[in-house]
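Just a sequence and a predicted model for now, questions to come.
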Amino acid sequence: MRRLLTTAVAIALMGGAALSAPAPAVAADNDTPTGPIGSLGRPSERLAAPQVALPDAWSPTATDALAAARRVLDGKARPADPSATLALRDLFMKKSQLRGADLRRAEALLARPTDGPGDPQGFGYTVAEAPPVCNTRLCLHYVPSGTDAPPTPEWPAQNLAVLDSVWTTIVDQLGYRAPLTDGAAGGSPLFDVYLKDLGTGLYGFCAPERQVKKRTASGYCVLDNDYAAAQFPTGTPTDNLTVTAGHEFFHAVQFAYDYGEDLWMMESTATWMEERIATLVNDNRQYLPSSQLYAPYVPLDVFSRTSTFQYGNWIFWEYLSTRYGLGIVNKAWKQAGSLKGDGGKNSIPALEKVLKGKGGLTKNYATFAAGNLTPAANYPEGAEYPFPGVKAAKALSKNKRTKRYGAKINHLASMSYAFTPGKGLGAKKWKLAVSVTGPDKRTSPAAVVVVHLVNGNRQVKLVKLNRGGDGRKTVAFSSKRVGAVTVTLVNASTRYQCNRRTVLACGGRPLDDRSRFSVTGRVTK
């Protein structure tokens, strides 16, 4: 099956036409994607990736964080507002800067539903809590009547069972830290989860509550009380519960490492964790259109206030964990942790550390970017993903032997191009000389050539670049043997001016965005 799918890649890259047919015309030096990832790819099988401008500087003030948290929990979130968990995290981090009425509002927003009907946000339970359902590490809280009540008497126990299974997978099996104890909050030292009618679209959240040591905190979680179809029309209540419990509980685990970590890492790894908890539900596939599978030109570390790139890029962690084992994500969080013995790093240096003995971040990111053109060959469930496209493609022939493409690529992003052998190139002697010109090597450029053979196999070749960023690779190009040759140009730069109040890694401004690359394919003998 893999062979058939891989063979079809060449057809998909050329828009579904025969391999010998010319590709649609694309400007040679156009650095703006003309479609989801270009104008090519099989339209019926590819996802439409959104366009995006890199985010402006953004660092919410305490009053901004308070206003955002109020809107999100009140069901009036704006497109630019963060998720409920991150809105409350921002408020938790800024709370000490508030005074008077604003401080009281912040404390009310961060309070548990058991704050009661006097909660100025109207978030507290309006009736007395029923006896919680607990085991040796979790307590599930609910009310017996009213709008916040569970749909059936069995639902609280089912929630507890799902959460306990999530704990077992994340903490006991994958080896992450357990959520930090909250002392006697909630009535015991156990981790507390509350059922509450959260309104349409808000599945659940976890909130940091008390700083423990350095940038770690205890917290609690809130899940919707019933996931009723009227409010959550997609997925069954059990599926929504399972996915939400896995994602949000992992946020509570993250609070035991560093609640102030880079936002893209917090959300992308929590979405990756959904695959460990609810692999059959496939809820995280909804974010693939905004992943680097289909939007490779958007930097990996973007946290967008208007799109879902930070969720879609769970696929990067899926690539690493497929290649090196599930423990690599745990190692990254250990490097990102703030406690003694942790790495104390932000997301990108943490990645660089765990990949240092595995070829380095540049090589791994480059092979990830190139591999995304053939998801069936690189992901356990990749055969079920739509085919990506490329930025542009060209069918070369005996009479039309050369094509050049140019691009400007942002940090931790890539663009891919395809060349296919056309008329007159059936003899075994024909080769394709690929010449790459990139920026200075200190900015971490890379290029990967993949030969897609007609028998379904692939040959993956990294182009060795010199100090100036230039390199060359010659590969087979006979139409009897080769379906297509793709070239992925990669800007793997991790150079930033940190603490510039952006929503990129380390709050920084990248030093090497819009780096110039070009690739030339020339038919030779």
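Thanks, I have the structure now.

okay, CA-based contacts and neighbour counts for the rest of this
Fine.

Just give the nearest non-adjacent residue to the residue positioned nearest the centre of the chain, would you?
Taking Cα atoms, centre = their mean, the centroid of the chain lies closest to N313, which sits 2.0 Å from it. Spatial nearest neighbour of N313, excluding adjacent residues (Cα to Cα, 6 or more residues apart in numbering): S291 at 4.8 Å.

coming back round to it: look up how far G183 lies from the residue nearest to the centre of the chain.
Going from N313 to G183 by Cα to Cα, to the nearest Å gives 35 Å.

and if you look at G438?
Counting by Cα to Cα, the separation of G438 from G183 is 56 Å.

Quick check on those two: which one has the bigger neighbour count.
Neighbour count, other Cα atoms under 10 Å: between G438 and G183, G438 has more, with 28 against 13.

want to compare, so here's the second one:
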Amino acid sequence: MKRLLAVAILAAAAAMPSAAAAAPTHAEAIHALQEARAAFATPLSSGGSSPSREATGALRDLAVALPALSGADRREANDLLSRPTDKNDRAYFGKEATDSPICNASFCIHWSKDKKNAPDSNSFIDDVSDSVAQTIAVENGALGWQTAKSDGKLGARNGVGGDGQVDVYITNLGRNLYGYASTDPGQKGSRRYAYLVLDNDYKGFPSSPLDSMRVTVAHEFNHILQFGYDSYQDIWLFEDTATWMEDQVYPDINDYLNYLPAFAKSSDTPMTGSSIKVYSEAVFNHWLSRHYGQATIRDVWAASAAGVKPPHLATAAYTKGSTGNGGQPFGPEFGAFAAATAEWSSSPYFPDAAAYPDVRRRGTLKSQPQKVELDNTSFRLIKVKAKSGSVTLKVKTSKKTESTIALIGREGPVASGTVTTEIKQLPKGGKGTVTLDAVERFNRVTAAVINSDGRAKGTTRNGDRRYKGDNTTYKYSLAG
């Protein structure tokens, strides 16, 4: 498997506020400005030394918060949101090349004549054009996502590019950013147009320049389509979808595999957060699309655009997308997914499953009750040591949190075994048991305690969502 994107860190764990609030406060706007500024800092604001993708999310939040800024802060924000062809303090890439842009009916490629920012070669421009065309053919064509929202005449030059095409800019982003997508300032509402910025050579990145560019185009172009559906959607849905989409456009690059260790080590971290784990959560979309079809993920975004309650809530959009394609609401679907990760290397519902890392087990199931506190959309896997007979997992929650419990047994090798799962949904929390029989047939048995509650209950002062299922205590034990 090719290693493409090294581990990236998003800008501070709680850095990206939810876009759910219709009118961000001044404090939230200043926070968004600081994070957008930091996303372009050298070295990386996150403290990492590897290339990052954190700019798109930071710029999204800044664009949403822009109306709450004024004076020098507003001017700086506009600079940060500017296109490389706009003369400003951050993005300006110099005088555009004489023969730039090249356009077709769907997109335009722009580049500079400035020596520092010019493309590495003319063939690189052709490679970018081919990659954007391939991405559009898959994302808009084969998968049926709606076309990007028209930006009218923005980006037009030399009599071309004035028909609402997506503008793609090639410039020198250094070794800190692969690329980013950004909406233009001055837009209102949740459906917005955007542009795409790519590095000019992709040298010094973990994989080949060509593969680095290709997977960036697939990822960031999907963000442009997402902006056309719902710019206010939760950032974790932006990222887990775009990372999933990389594999739909370029299935042989398998970049998402590089993020899976973050998932495997932190199943007790919510899906709804803003850490590096959001990229690894592409596996949830793989799970859904393998069960119900690739259209399910598109329909999640279409549902968000049509309106969900609360507005722009990812888990609510997942419910509509899943149930519309024959699946379950988010809670039961997440519960089944979490249980499946116990032996996902043997599952037909995860591509490249043999390369998946083992999800960390924490402790061993005992007859004496143990406790764990789990926030929304998180879970714990527990070792089960039993030689024969049946095993029963007993669980009690501290409040009415939608939950799932399961026992999972695998017969045979890790990557090609037969998996048996006994699962029980607890839609209102409370008490529950689940039993797995004839455990002597299994090479491994695992218990799963899952907080599958994705319901929201307002936001914090920083604009982050709050969830009803947070801080739920679970008591679990081996029933006698």
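Good, I have the coordinates. Nothing here was measured: the structure is a model prediction, and the numbers come from that model.

What's the TM-score once they're superposed?
The TM-score (TM-score structural alignment, normalised by the length of the second structure) is 0.84; 445 aligned residues with a Cα RMSD of 2.9 Å.

coming back round to it: what's the burial count for the residue nearest to N313 of the first structure?
S291 of the first structure: 26 surrounding residues under other Cα under 10 Å.

next one: T136 of the first structure
9.

what's it in contact with, if anything?
By Cα atoms under 8 Å, 6 or more residues apart in numbering, T136 of the first structure lies in contact with L190.

Can you tell me how far the counterpart of it in the second structure is from P413 of the second structure?
In the second structure, the residue matched to T136 of the first structure (TM-score structural alignment) is A105. Separation of A105 of the second structure from P413 of the second structure (Cα to Cα) stands at 51 Å.

G326 of the second structure too?
Distance, G326 of the second structure to P413 of the second structure, using Cα to Cα: 31 Å.

all strands of the stretch 201-350 of the second structure, in order?
Assigned by DSSP state E, counting those that start in this stretch, the strands in the stretch 201-350 of the second structure number zero.

repeat for the stretch 1-150 of the second structure
Secondary structure of the stretch 1-150 of the second structure by DSSP E, counting those that start in this stretch: the strands cover 102-103, 107-111.

who wins for proximity to L196 of the second structure among those?
strand 107-111 (9.6 Å; Cα to Cα).

correct me, but A282 of the second structure touches W236?
No - contact between A282 of the second structure and W236 fails when scored by Cα atoms under 8 Å: they sit 9.8 Å apart.

Alignment lookup: N117 of the second structure to the first structure.
Matched to the first structure by TM-score structural alignment, N117 of the second structure sits across from D148.

Tell me how far the residue nearest to the centre of the first structure lies from L138 of the first structure.
From N313 of the first structure to L138 of the first structure the distance is 30 Å (Cα to Cα).

same question, L160 of the first structure
Distance, L160 of the first structure to L138 of the first structure, using Cα to Cα: 7 Å.

show me where the stretch 351-500 of the first structure has strands.
With DSSP E, counting those that start in this stretch as the criterion, the stretch 351-500 of the first structure has strands spanning 392-396, 402-409, 413-421, 431-437, 445-453, 458-462, 470-476, 482-491, 496-497.

Can you lay out those strands as CSV showing mean neighbour count and distance to T269 of the first structure?
Below are those laid out as CSV (neighbours: other Cα atoms under 10 Å; distance: least, Cα to Cα, whole Å):
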stretch, mean neighbour count, distance to T269 of the first structure
strand 392-396, 26, 31
strand 402-409, 21, 25
strand 413-421, 28, 19
strand 431-437, 22, 33
strand 445-453, 26, 25
strand 458-462, 16, 28
strand 470-476, 19, 34
strand 482-491, 28, 22
strand 496-497, 14, 22
